[in-house]
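Asks: Let me see the structure of the following:
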Amino acid sequence: MNNSFKNKIIGLCVVLILLTAVMSLASFWWSTSQFNQAQVQRKIQVAQNVYQQYLKARERLLVTAATVLTADFGFKQAVATRDAQTIGSVLLNHSRRIDADLMLLLDVKGQLISANVEGLDFPSGTQSWMTALQDHNDHSAFVVLNEQLYQVIILPVRAPRTIAYSVIGFQVNEAVTDDLKELTGMETSFVGQADNLKASSLPALPPGEDLFSYLENQKTQRWLGEYPVYQSAEVALPSLASNAISLVLSADLTTQYQEFDKMVLTIVLLSGVTILLGFITSGVLAKNLTTPLSQLTELAKRFATGDYSAKLKETRPAREICQLVDAFNDMGENIQEREEKIRFQASHDSLTGFFNRNAALDKLHGMLKSGAEYYFIAIDIKGLRHINDKLGPRVGDDCIKVVAKRIASINSAGVGLNIRLGGDEFLVAHQAKATSESQQSVQGIVEYAEKLHDALCQPYVVQGLDIALHFSVGVVHYPKQAHTPEDVVRRALIAVDTAAHDGHDVYYYQSGEDEAHLERLQIIDELKHAIQEDDGQLFMTYQPKLNMKTEQIDKVESLIRWQRKSGEWVSPELFIDLAEQSGLIVDLTQWVVKTVVAQVARWLHQGENIKAAINVSAQDIADKHFLPHLEQLLGDMKVKPELITIELTERDMIENEEKGILALQALKKLGVQVSLDDYGVGQTSLGRLKMLPIDELKMDKVFILKLAQSEKDQHIVRSTITLGHQLGFSVVAEGVEDKASLDLLDAMQCDYAQGYYLSKPLKAADFDSWLRSYNEVG
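Replies: Below is the predicted model of the structure:
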């Protein structure tokens, strides 16, 4: 075993050293290659800058010479008179003065007048050739004449109008490329697109071989493959479109290859020496490790059996080994402590130390098997969210801690089972007293629950603040009202939710509430699917509104109805309330708005100009998508905004007044009518009423149902109609049940009447039939 471990250590050390050497070599190879590549690119860039400066200097000389020549008066006179001898003499002398290789004089049509080069084969189409040179705007261009490459400049000869053009140029030949090679350290070649290589510092190319093919074919043998000798960059030069000229700069990579190969060989040699030294030192290290490790292995086996008293046989073990043994002992103790802590955290709430919900269910399973009777009390902290919002989450957490501490102190004498269900909800268990009369047992839990509630409501000091907390308490009995731990938790929460919702301090679960709760959940789920599937379960009905002045039906109120797939009807008050509680009200309202706007569009198509009112809630007007959705529907279905009325109740406005007013102003800006529904039974003051951006007051039916029999109702309705008209509102009375009430409303100058006396809410098809009959009778 020792030999095997020793061999593994030696092999590991050698492999690590070898791997390090290989990685170092690869890293060096890659970084050096990148560096060399960057160096070549910089060298090419520098060469481009040098060549540009070189050619610019020649260009300035050409421009100066051409300017002097074209400005010479005697030359202009000779050109004007076509004095060939004088022109030729001037061109010759001027070319010698600046060492120009090419001096041409062209007339305005591009015909050659004179040249300093004999036997010049001037190209055809000189007019376009000359025009192309002029396009370079006083800059030089590269052209090919008589198979020779020239850098030329063209300037006009004016006297004062242009009478000729002077062309001056330098020949670009091997002397130029050699100068550029001397300056840049790179091979330089000038290539014409039409007639290939014109001048180059490279050795003579084989006949007929292209420059680029030649450069690509130059290879050098190194290591295990061939590498290119040259790296080239092509630079376009200003030239004629008919024969584009470019400069090719070629860097010779041979020297870099040689230097790089020398460095690689040096690194390989050093790596070999390092591997040899590593092999020797790893053998020594392995020998020093295997003996104490074998003893430590035996010690670890004894530790595994639980024998922590075992000691090393050597009288003087290495200090590190002793430290490792101590670490083993400490590790065992620490693991045991951490396991206990993890088990506690898995079953307890970290903030309060109470059992958490999952652990509570397991705990309850064991408790309920005993057959004893218990009362389970759910506790909810009211308004904790406001404390978090106003004082911060740390204060909120401390409130939960002090509440939990008080619950524990109150419930310590009983079962002592304290549970934090989550958030601001707790659950405690109280064992029912063994008694022959159940009434005494009930009386006992009532006293205990009230005592618990009163004790919890006593003031708290949190972070130096005196905080008064309020609580809702719900109680459920086991086994009369719950049979399983899940039933206990769920029904206790139902009881505490009922207490919070209905304003009770303590509420006792009533049998059947869980089923009603589950039924509400099922209704919510079915409502969600009914909205999404739009399968006909939900539909709209329309109750007509009578225009008291014209006695015509030009308005309706849209009312939603729901018949479940089972055929059972669901009260609108029930499912709309559940929709608001579950957050489905926004989706439901969007469905209603889409359906009603589509119906108004159909009426318009039928020639009926009928306005439709839609009831919305506070959640709807707070939804940022409500207005854009309505506006898009009106646009898509080509319905005028004034044909839609949005009805909100006083309660919705009071709960969200600031946001509600902003939403109503946006609706008014869109052109939609706004109606305040159920007016008279809410809390809208006259001061608030004048601030609301509304068009219509809709009196609650409580004042209209017995209007003919109640003089007080008549006074209220008359004053409301007068007030509404004085504020500029239209007034609608709903709940008209008889003709006497309708006549009274007419006498009071009410604008619209609505109620069963006229018609109950009807489906769209039934409403159309009713309207035709009404109009025929009218």
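Asks: Every contact and neighbour count from this point should use C-alpha atoms.
Replies: OK.
Asks: how many neighbours does I335 have?
Replies: 11 (other Cα atoms under 10 Å).
Asks: is it true that it lies in a strand?
Replies: No - according to DSSP: H, G, I helix; E, B strand; the rest coil, I335 belongs to no strand; its state is helix.
Asks: With Q599 as the reference, measure out to it.
Replies: 72 Å (Cα to Cα, to the nearest Å).
Asks: just I321 next, same as before
Replies: I321 is 89 Å from Q599, by Cα to Cα.
Asks: what does L630 give?
Replies: 14 Å.
Asks: In terms of helices and strands, where is the residue of the chain most remote from its centre?
Replies: No residue in the chain sits farther from the centre than Q85, which is 82.6 Å out by Cα atoms, centre = their mean. Per DSSP states H and E: Q85 is located in helix 84-98.
Asks: how about the helices in the stretch 601-750 of the chain?
Replies: Under the criterion DSSP state H, counting those that start in this stretch, helices of the stretch 601-750 of the chain are mapped to 618-622, 626-636, 650-655, 657-670, 686-689, 711-726, 739-747.
Asks: next one: the third one to chain centre, how far?
Replies: It stands for helix 650-655. 35 Å (Cα atoms, centre = their mean, to the nearest Å).
Asks: run this one through as well so I can compare:
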Amino acid sequence: MRLGITKLRTQILLFALALVLITTLVIQAISWWSANTFNQQQIAQNIITAENILRQYIRSTENNLVNSARVLTADFGFKQAVSSGDKDTIASVLANHGARINADLMLLTDLSGNLISSSRSGSNDREILSQIVQDLLQKPATAHIVMLDNRIYELILLPVMAPRTIAYSLVGFELSQTTLFELKDLTGLDLTLMNKDIPVHSTLEGFQNNERFVDEINAAHSRWLWLDRPTFVSSEFMPTSSSENPVSFLFTADLRSIYKQYDDMAYQIIFIVFLVILFATLISTVIAHTLTTPLAKLVKTANQFAKGHYDAWSEPGQASSEIRDLASALQTMGQEVKQREQVVTWQARHDALTGLLNIHTMRSTLSTIFHDYGQCVVIAMYIQNFRQINDRLGPEIADACLSALANRLNEFETEAAKTNARLEGIEFLSVIQLTPDQNPKQIVEALLATLHQPFQIGNISLSLHFYAGVCCFPEHSQDSKVMLRRVRIAADHARRNRQTIHIYEAGEDEQHLEELMLIESLQALLKQPNNIELFLNFQPKVELHNDKMETVEILIRWHRPGIGRIAPDKFIGLAEQSGLIVKLTHWVINETFKQLRIWRDQGLLLNAAINVSAEDLATQIFVII
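Replies: Reported below is the predicted structural model:
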């Protein structure tokens, strides 16, 4: 008893502590989620604002470059110098004009992109310059961010017309480290100029300008307790640039200041939680002590209920009104659970409509039944005309008919024991114990004679007809699963062949499995667009009045590798039974159309006759075809 009280007290204490901790964690998680969501939205908005500022900056400098370049290309003296190839005059004009507009780069190239003159001394790689000219020509008078001679420029290109294009003028401003710091002041974010994922200029400190620059930024983390948090959030901005030597901007937001604010708040919450835990420990200990004695008795009673002893009951003794109400409710619950358990157990084992055993119960108990009965006959029955009853008289009459059938099965008199079950839908099963002098077939005939008598459903008299499959235990098998499968195979054989009674014969089990295999193979073939097993034969039909062949009859054939030809009446019959006949007919129609088209292209016009089933005629798709 002492151990039980201590355990309960501990549970109450742990519950109080867990409640405090869970509440704290939820508050902490909500706070973190809210702050994190707000910060992510704020960072995303800052990045969008920074990109807009950068676009505005590029657009502003682009306008200055375009206006300056138009003044240059419109200068008559400059055009004359370009036309005559006066390099000194060209260089002088480029230098003077560049000085007036504070341009960092003034270039003049021929139509092939070869450099004629430059305001800046340098290598000016010809291939790169030629590629840049080609990219600029795609969008003339539009600023491109390009890299030339290890410097990054904002360049525009305008043609020099005299009156046709004789050269190209390129004007640009350099984007330097100083430019990035100015943009950082405007955007509030760190910026990095990247060329093929390698930084050229950056406002970030502490990182090497190499190919691992981006990986190092993404790998940077700030640790708090056991959590690793990313230090930076980056977003790449792709301006209009060279296709072969692209340049991009990398915006980077430093999250450490945000983390510091959150960490300070988290430490304050942890301190408050510690105080709350101390208070909760004291209160929960007192409450646990007052509850343990009466609850221990209720726990003992509940344990008895859990074992199924619903009549076991002991009063909780001196207790509060709430505990007494709980005890009364527990007692009532035990009685109700007992009743519901009986109902659920019965429903799990029986068919809801007829009250007979269901298929799951039969599968689990058939071995026991065979052991108890010894020699017995197993009968599986299908109702022949149930669909007509259901369609014409409605489901209520049909259900009443099934209930009446179940009653008649139970009322059928036998000399020994019997067990009845409803397997599925209109399939019923009877297991009848045989006495030494009884004939199984006579028992089956007597049962069917009883079932063939009219059923009175209200004011309606109905007669049911059956297909019955029969197996004998232990003659046909001593395994319950095999017996159940074989008796259903026998019933299915009786239904297909319109027999009232069919006794299972050796080999039908294997034949059934073979038919299932053929159905599965046929279904798989119909899904293949170009199968080689199914093919058509074309039987000519000659008109007697003119001795001409104008029509062919379409005959489907099936050749299975390793087996040979499958008889048409066999696989077509299986297709009708399994519901594949419509798909098979569509396959035949499609293949026939293909062959008629081939013949028509060869100048041979023939009609085709295709055999169809009644199920084909009932489908809407066939009517449309």
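Asks: what TM-score comes out when they're superposed?
Replies: Between these two chains, after superposing, the TM-score reads 0.64 (TM-score structural alignment, normalised by the length of structure 2); 542 aligned residues with a Cα RMSD of 6.1 Å.
Asks: Out of the helices of the stretch 601-750 of structure 1, which is the most enclosed?
Replies: Most buried of the helices of the stretch 601-750 of structure 1, by mean neighbour count (mean count of other Cα atoms under 10 Å): helix 618-622, with a mean of 20.
Asks: Which strands and helices lie in contact with that one?
Replies: Secondary-structure packing of helix 618-622 of structure 1 (3 or more Cα pairs under 8 Å, 6 or more residues apart in numbering; DSSP states H and E): helix 585-605, helix 650-655, helix 657-670.
Asks: Chain neighbours aside, what residue packs nearest to the equivalent of T162 of structure 1 over in structure 2?
Replies: Superposed on structure 2 with TM-score structural alignment, T162 of structure 1 falls opposite T165. Leaving aside its chain neighbours, T165 of structure 2 sits nearest to P159 (5.9 Å; criterion: Cα to Cα, 6 or more residues apart in numbering).
Asks: ok, that neighbour - how many residues close by?
Replies: Neighbour count of P159 of structure 2, defined by other Cα under 10 Å: 23.
Asks: Verify the stated contact: it with L137.
Replies: No - taking contacts as Cα atoms under 8 Å, P159 of structure 2 lies outside contact range of L137: 9.2 Å.
Asks: Which stretches in the stretch 51-200 of structure 1 count as helices?
Replies: Using DSSP H, counting those that start in this stretch, helices in the stretch 51-200 of structure 1 cover 73-81, 84-98, 126-134, 174-184.
Asks: Counting neighbours, which bits of the second one end up buried?
Replies: In other words, helix 84-98 of structure 1. Residues I87, G88, V90, L91, L92, H94, S95 are the ones in helix 84-98 of structure 1 that count as buried (16 or more other Cα atoms under 10 Å).
Asks: thought A491 of structure 2 was touching V470?
Replies: Yes - counting by Cα under 8 Å, A491 of structure 2 does reach V470; the two are 7.2 Å apart.
Asks: so what's in contact with these two at the same time?
Replies: A380, I501, H502 (Cα atoms under 8 Å, 6 or more residues apart in numbering).
Asks: Tabulate those residues (a markdown table), appending secondary structure and neighbour count.
Replies: A markdown table is the format used below for the shared contacts of A491 and V470 of structure 2 (DSSP: H, G, I helix; E, B strand; the rest coil; neighbours: other Cα atoms under 10 Å):
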| residue | secondary structure | neighbour count |
| --- | --- | --- |
| A380 | strand | 27 |
| I501 | strand | 23 |
| H502 | strand | 23 |
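Asks: Out of these, the closest to Q41 of structure 2 would be?
Replies: Q41 of structure 2 lies nearest to A380 out of the shared contacts of A491 and V470 of structure 2, by Cα to Cα, at 69.4 Å.
Asks: and the residue nearest to that closest one when sequence neighbours are not counted, helix, strand or coil?
Replies: Distances taken as Cα to Cα, 6+ apart place L429 nearest to A380 of structure 2, at 4.5 Å, with adjacent residues excluded. Following three-state DSSP, we place L429 of structure 2 in the strand state.
Asks: So what does F274 of structure 2 match up with in structure 1?
Replies: So, by TM-score structural alignment, F274 of structure 2 is matched to G272.
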